[in-house]
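Colleague: Can you look at this prediction? I've put the sequence above it.
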Amino acid sequence: MRAAVLASGRGSNLKALLEAAERGSLPIKIVAVGSDQAGAKALELSRGAGIPTRVFPSKDYPHRQAQEEDLLIWMREHRVELLLLAGYMKVLGPQFIRQANFPILNIHPSLLPAFPGLHAQRQALEYGVKVSGCTVHFVDEGLDSGPILLQEVVPVLPGDTEESLARRILEAEHRLYPEAVRLLVAGKVKRVGRRIQLLQQEGSE
């Protein structure tokens, strides 16, 4: 499956996806990587892997809709069948979601629906939860509100800081995201309203 990735930062989840694809455990081809940040390390990583990249700086567009229209054109040019958000720090608008003719996945560093949005690890520590984790979900028109595909629990340890918790959650993300994508591409994901059923084998219910 032809996948595009949008990332705003260092690209560690992109790297995990690329490594899984190279091992043959993830049947996708990442055909394009985009970012809203020209200095994103994810772009450097992609260029090193020979993947076409493009920057869509917000300052170059009169409004978000124009930026997202450009994104859609770019994805159609690359014949994208799947969009993966990997640390992309902009919320995709309702019109983009409606016009995209491919699934969109995101990974978030909390056990949604708890602690959506920015600084999820800080939110978890301030709330005093005993466990946190990460969630792979389908993207809908809300903020981190789409149907949940997979989650992994990460314990909150005594003395954890935002940085130490974030590091351990990131390790879980690197396992969870490729597995979620693999299940989707293998046809083992069935959506029933907000609920996601994971099929045990092809064609099973």
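Modeller: Thanks, I have it.

Colleague: C-alpha from now on. contacts and neighbour counts both.
Modeller: Noted.

Colleague: Hmm, L85 and I104 touching each other?
Modeller: Yes. Counting by C-alpha atoms under 8 Å, L85 is a contact partner of I104 at 7.5 Å.

Colleague: following the host helix or strand of A3, which helix or strand shows up next?
Modeller: Element membership for A3 (DSSP states H and E) is strand 2-6. Remark: after strand 2-6, the chain's next helix or strand is helix 12-23, criterion DSSP H and E.

Colleague: okay, the angle between that next one and strand 2-6?
Modeller: Orientation note: helix 12-23 sits at an angle of 160 degrees relative to strand 2-6 (axes from the mean of the first three to the mean of the last three C-alpha atoms, to 10 degrees).

Colleague: Quick one: list the elements packing against the helix or strand following helix 12-23.
Modeller: Heading C-terminal from helix 12-23, the first helix or strand you meet, by DSSP H and E, is strand 29-35. Applying 3 or more C-alpha pairs under 8 Å, 6 or more residues apart in numbering; DSSP states H and E, one finds that strand 29-35 contacts strand 2-6, helix 41-48, strand 53-55.

Colleague: how about 10 Å then?
Modeller: strand 2-6, helix 12-23, helix 41-48, strand 53-55, helix 64-77, strand 82-85 (3 or more C-alpha pairs under 10 Å, 6 or more residues apart in numbering; DSSP states H and E).

Colleague: put this beside the first:
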Amino acid sequence: MAGPRTGTASAAGSVVVLVSGSGTLLQALVDASRDPAYGVRVAAVGADRDGIEGLARAERAGLPRFVCRVGDHPCRESWDAALTAAVAQHEPTLVVSAGFLKLVGPAFLARFGGRYVNSHNALLPSFPGIHGPRDALDYGVKVSGATLFVVDEGIDTGAIVGQVSVPVEDDDTVDSLTDRIKAVERPQLVDLVGRMVREGYTVTERKVTIP
């Protein structure tokens, strides 16, 4: 984990949002950013594939967009360097993974370590990976939820910024649990990203503090 980091926002406080799918978390940030009091500007939206609804949402909002596909590069390291350069052009205060399904590499973390956050649809450290709601149901837990964390070199292992819980109902399916998690995940993401950018924060070992 990176050492202590501090991020503060002014009128220039901005985020780059990375997406791989429908972009509902992105939309929550875009909607919030329309209020000047929120204090955060979505500087650009990046994706790892073409033709997704997340990019369409960005286009409708008039936001700069870029696509960085792994298959367009000779190796993963080359892709990581290209993604790092594309994000760095926008000089964000934070980079937000909002359903971005690719693991970034050393170049990206060297540039944005401590400033890259991800929203995960489970209560970490339980159920990391891309099937959080399914794995929670299979395990039989009674409570699930969403976690915002600072990305590190592991898979969903970074320092936790915040968590919000939802009860697991007896008749839940993966889809119904996922939908209920999303309903609390979106406002948590908006709240915590806004606070991190507006008020600043520190990351020390595994502790994230927002003043």
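Modeller: Sure thing, it's come through. Every value quoted in this text rests on a predicted model; they were computed, and no experiment measured them.

Colleague: one step back: so what's in contact with I104 and L85 of the first structure at the same time?
Modeller: Here I104 of the first structure and L85 share the contacting residues A4, V5, V139, scored by C-alpha atoms under 10 Å, 6 or more residues apart in numbering.

Colleague: returning to what we had before: out of the helices and strands packed on strand 29-35 of the first structure, which gets nearest to L92 of the first structure?
Modeller: Across those, L92 of the first structure has its closest neighbour in helix 64-77 (7.6 Å, C-alpha to C-alpha).

Colleague: for the second structure, what's the longest helix?
Modeller: helix 174-199 (DSSP state H).

Colleague: Superpose on the first structure and give me the mean offset of the helix or strand following that helix.
Modeller: Next along the chain after helix 174-199 of the second structure, taking DSSP H and E as the criterion, comes strand 202-204. Here strand 202-204 of the second structure, set against the first structure after superposition, deviates by a mean of 2.7 Å using mean C-alpha distance after the TM-score superposition for the first structure.

Colleague: sorry, back to before: and the longest helix of the second structure, which stretch of the first structure?
Modeller: Using TM-score structural alignment, helix 174-199 of the second structure corresponds to residues 162-187 of the first structure.

Colleague: List the buried residues in that stretch.
Modeller: 162, 165-166, 169-170, 172-174, 176-184 (16 or more other C-alpha atoms under 10 Å).

Colleague: Next: stretch 108-124 of the second structure.
Modeller: Buried residues in stretch 108-124 of the second structure (16+ other C-alpha under 10 Å): 108-109, 112-124.

Colleague: again, but for stretch 204-211 of the second structure
Modeller: R206, V208, T209, I210.

Colleague: End to end on that stretch, go ahead and measure it.
Modeller: 14 Å (C-alpha to C-alpha, to the nearest Å).

Colleague: same check, this time on stretch 132-148 of the second structure
Modeller: 14 Å.

Colleague: Give me the range in the first structure that it lines up against.
Modeller: Aligning stretch 132-148 of the second structure against the first structure (TM-score structural alignment) gives residues 120-136.

Colleague: Find out how far that stretch is from the centre of the chain, if you would.
Modeller: 18 Å (C-alpha atoms, centre = their mean, to the nearest Å).

Colleague: try stretch 99-107 of the second structure
Modeller: That offset, for stretch 99-107 of the second structure, works out to 11 Å (C-alpha atoms, centre = their mean).

Colleague: okay, and that stretch goes to which residues in the first structure?
Modeller: So stretch 99-107 of the second structure sits over residues 87-95 in the first structure, by TM-score structural alignment.

Colleague: Stretch 20-32 of the second structure now?
Modeller: By TM-score structural alignment, stretch 20-32 of the second structure lines up with residues 8-20 in the first structure.

Colleague: Going by neighbour count, list what's buried in the matching stretch.
Modeller: Under 16+ other C-alpha under 10 Å, the buried positions of stretch 8-20 of the first structure are S8, G9, R10, G11, S12, N13, L14, K15, A16, L17, L18, A20.

Colleague: How about stretch 43-62 of the second structure?
Modeller: A43, A44, V45, G46, A47, D48, R49, G54, L55, A56, R57, A58.

Colleague: State the pair within these that is farthest apart.
Modeller: Top of the distance list for the buried residues of stretch 43-62 of the second structure (C-alpha to C-alpha): A43 and R49, 19.0 Å.

Colleague: dump the residue contacts of L189 of the second structure.
Modeller: Contacts of L189 of the second structure by C-alpha under 10 Å, 6+ apart are 25-26, 28-29, 96, 98, 117-119, 146-148, 161-163, 195.
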